[in-house]
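Visitor: build the 3D model from these lines:
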Amino acid sequence: MNHTSIPTVSPLNLESKAAIQHKIDQKIKPVGSLGLLESIALKVALIQETEAPEISNPHLFVFAADHGITAEGVSPFPSEVTPQMVLNFLSGGAGINAFANRHGWSLKVVDAGVNFDFEAHPLLVDAKVKKGTGNFLKAPAMSESECLSAFVKASALVQEAKEAGANTIAFGEMGIGNTTTASLLMAKVLGLSGTECAGKGTGANEAIVARKAEVIDLALEKYADLKDPLAILSAMGGLEIAMVCGAMLEAAAQRMLIVVDGFIITSALLMAEQLCPEVLDYCVFAHQSNEQGHQKMLKHFNATPILQLGLRLGEGTGAALALPMIQSAVDFLNQMNSFETGGVATGE
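Guide: Predicted coordinates:
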């Protein structure tokens, strides 16, 4: 498969891995005693190709879009909540605003495909491809050209962030119905059933969860012959998920650290991995959510999440909260004395 709109990602250069690991091991501490922080420090150093990495101007984009599948009764909330939540983001009143402000993220809200016309706002990026996806039980959610358009728009945003000095990036989402979309994508890619993937999302009851599982199984049957990742994402995906997928690929191509949020964002990474497996070299996983599907995807990636707080809000909140841990990993690598410089005996 060769799609010119899809960025090319190079694998990490591991020539310096031994030297970076030696620096980590020689800090004044028992080897491995900083746990996950040590592997994070190693990853950031490899991405930045330096033994003295830094986190600079971290950017967080929240992508919003509507989903035609809401017509099938898969969400306790009406689609009108999507633009209402976008307006809440813009007013500074959402969870992601609080956490981004606290932890130093540069926050932008991206209209990827909301069925609403927003007025201009300093925090809002108009990247609308169309006013929501179609109902994927009736027809493909979007065309491949619309999906690739989402990739192109997302790539431009990442490039702008890079030019503004960002070397760390994260993505959030808002879209009523998108847990069904994400569940379907993971079911298709991982070969699972609707029941194995569907969860409560933001508050669905058991009847709605059962309906989500039914809808997923019907869609799996409808699109059973699809194999190409771009065709799968186009038929089953959401515009916000497509943009996150494209943005992740561009961020990896730009050698940026990607902080992966929860269930919806991880489903976008699943699709990015299908298009370009090297994208995983640039990712750290912020948290494990309460969604059963998220836990299964993390297992697929053999991922160790930084936080486990029982989150299921979305918006990029888990990624925002993980930044201090990532910064701490970089700080110990740069600031902590080694046995050679600290005058402490190694015990050998």
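
Visitor: CA only for contacts and neighbour counts going forward, please
Guide: OK.

Visitor: looking at this, K108 is in a helix?
Guide: No. Counting by DSSP: H, G, I helix; E, B strand; the rest coil, K108 falls outside a helix, being strand.

Visitor: can you tell me how far it is from L37?
Guide: 28 Å (Cα to Cα, to the nearest Å).

Visitor: show me where the stretch 51-200 of the chain has its strands.
Guide: Under the criterion DSSP state E, counting those that start in this stretch, the stretch 51-200 of the chain contains strands at 59-65, 106-113, 124-126, 168-174.

Visitor: elements contacting the third one?
Guide: Which is strand 124-126. Taking 3 or more Cα pairs under 8 Å, 6 or more residues apart in numbering; DSSP states H and E as contact, the helices and strands that strand 124-126 lies on are strand 106-113.

Visitor: tell me the contacts of the closest residue to Q295 other than its chain neighbours?
Guide: The spatial neighbour of Q295 that comes closest, neighbours along the chain excluded (Cα to Cα, 6 or more residues apart in numbering), is Q288 at 6.5 Å. Taking Cα atoms under 8 Å, 6 or more residues apart in numbering, we find Q288 in contact with 262, 294-295, 298, 305, 307-311.

Visitor: which ones among these map onto helices?
Guide: Members of these lying in helices (criterion: DSSP state H): 294-295, 298.

Visitor: of those residues, which is the most crowded?
Guide: Most neighbours among the ones in helices among the contacts of Q288, by other Cα atoms under 10 Å: H294, with 25 neighbours.

Visitor: so how far is M174 from the nearest residue to that one once chain neighbours are set aside?
Guide: Nearest non-adjacent residue to H294, counting by Cα to Cα, 6+ apart: F263, 4.8 Å away. Distance from F263 to M174, counting by Cα to Cα: 12 Å.

Visitor: shared neighbours of those two, anything?
Guide: Joint contacts of F263 and M174 (Cα under 8 Å, 6+ apart) are G314.

Visitor: sequence B follows; please return its structure for comparison with A:
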Amino acid sequence: MSFSTLSEFATLLAQAPQPDMAAREGAEARNAQLTKPAGSLGRLEEIAIWYAAWRGDARPKLAAPQVIVFAGNHGITAKGVSAFPPEVTVQMVANFEHGGAAINQLSRNAGAAMSVHAIDLDRPTADFTETAAMDEVDCVAALKTGWDAVDPQADLLVVGEMGIGNTTSAAAIGNALFGGAAADWVGRGTGVTDAGLQIKEDVVRAGVALHAGKDALGILAALGGREVAAMAGAIARARSLRIPVILDGFICSAAAATLEKTQAGALDHCIAGHQSDEAAHARLLEALGKEPLVSLGLRLGEGSGAALVIPLVRAAVECLSGMATFAEAGVAAGATEG
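Guide: Modelled structure (predicted):
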């Protein structure tokens, strides 16, 4: 599968595979016979059955999770939308590569392979209050970077990002896709002052007004960043490979939203790992119909919240696949009730 235009990418989304319903039914049947009261593992049961359906195996294993961090720089930082300069993106990429960031620790804790992809950091996107952040060629290239970064042997995917200014980009995407006022979507990101928050709001309002009327992938190009587009490309590639995805925070969810608004159901292979402390993430998850697994006040990005819950998803899968059924354990059905 390949694409060279946004239209061709949209076609791939429309042709994406669906979950394996036989595997789902098998997982549901097995879950109903496990040595526990019906429904007693709550959402763990839902997660395991969802995972089984996408992996095409009623008794799956989760052995090869992958974490990918994409980095990009944003032209809108010149407007003063961040508490940090764009040089921090380069510095943090080096930190990722040397294993010193939170996502390194969380990936290791989860037993996940992790990679970092810095995308043209010396060539920031354009200021989206003046023109599109990316033209179609640049956006397609970033989507392909994400698409090609996914390991076909992975059995769970987390995508994260690093890019000074990208909460402003995410806010603009959310506002453009789902409406409301700019203030509904703007938060403090890296910790901007009240004055900085007003600048972000003004920037988002101007960008959304300038690019009104574009379709969802046009919005991704006009208001996104290279790392944002790369996350969307990786999530789409995972769908093509039937690899389940744990969505991270606000920026990752904004990237994912462009897929869902392009093709309804494009995120059926995704669950929300957490609800971040960024103001509009809850609004965005609600618009996507995704209930977060945890809410711990995180607002780091990098894929950190999603990587944190990889062990939770693995635990759900282990319970489905590893627990004995009543028949296997020689326990009378219903004996665990009460």
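
Visitor: quick one on the thing from earlier: what is the aligned counterpart of the residue nearest to H294 of structure 1 in structure 2?
Guide: In structure 2, F263 of structure 1 lines up with F250, judged by TM-score structural alignment.

Visitor: how many residues are close by that match?
Guide: 30.

Visitor: need the helices for structure 1, in chain order.
Guide: 17-25, 36-48, 81-91, 95-103, 144-163, 178-190, 194-197, 206-222, 229-236, 239-253, 263-275, 292-300, 317-335, 339-342.

Visitor: what's next to the second one, contact-wise?
Guide: Translated: helix 36-48 of structure 1. Contacts to helix 36-48 of structure 1, defined as Cα under 8 Å, 6+ apart, come from residues 12-14, 16-17, 20-21, 24, 32, 51-53, 255-257, 281-282, 284, 306, 325-326, 328-330, 333.

Visitor: helix 239-253 and that one, what's the angle between them?
Guide: Helix 36-48 of structure 1 and helix 239-253 meet at an angle of 70 degrees, taking axes from the mean of the first three to the mean of the last three Cα atoms, to 10 degrees as the criterion.

Visitor: what span of structure 2 lines up against helix 36-48 of structure 1?
Guide: With TM-score structural alignment applied, helix 36-48 of structure 1 matches the range 43-55 in structure 2.

Visitor: centroid-nearest residue for structure 1?
Guide: Central residue of structure 1 (Cα atoms, centre = their mean): I265, 3.5 Å from the mean position.

Visitor: give the contact list for it.
Guide: 171-173, 241, 244.

Visitor: if we go to 7 Å?
Guide: Applying Cα atoms under 7 Å, 6 or more residues apart in numbering to I265 of structure 1 gives the contacts 171-172.

Visitor: from G237 of structure 1, how far off is it?
Guide: Taking Cα to Cα, one finds I265 of structure 1 at 12 Å from G237 of structure 1.

Visitor: for A187 of structure 1, same thing?
Guide: Counting by Cα to Cα - A187 of structure 1 and G237 of structure 1 are separated by 12 Å.

Visitor: the two: who's more crowded?
Guide: Using other Cα under 10 Å, the more surrounded residue of A187 of structure 1 and G237 is G237, with 30 against 23.

Visitor: need the counterpart of that one in structure 2.
Guide: In structure 2, G237 of structure 1 lines up with G224, judged by TM-score structural alignment.

Visitor: hmm, its match is touching A133, no?
Guide: Yes. Here G224 of structure 2 reaches A133: they are 6.5 Å apart, a contact under Cα atoms under 7 Å.

Visitor: nearest residue to V31 of structure 1 other than its sequence neighbours?
Guide: Leaving aside its chain neighbours, V31 of structure 1 sits nearest to D25 (5.3 Å; criterion: Cα to Cα, 6+ apart).

Visitor: tally of neighbours for the one you found?
Guide: D25 of structure 1 - counted by other Cα under 10 Å - has 18 other residues nearby.

Visitor: quick one: map it onto structure 2.
Guide: Matched across to structure 2, D25 of structure 1 falls on A32, judged by TM-score structural alignment.

Visitor: can you check A252 of structure 1 too?
Guide: Looks like A252 of structure 1 aligns to R239 there (TM-score structural alignment).

Visitor: wait, isn't its match in contact with D268?
Guide: No. Counting by Cα under 7 Å, R239 of structure 2 sits too far from D268 to count as a contact (8.6 Å).

Visitor: need the contact list for T346 of structure 1.
Guide: Going by Cα under 7 Å, 6+ apart, T346 of structure 1 touches F339.

Visitor: sounds good, over and out.
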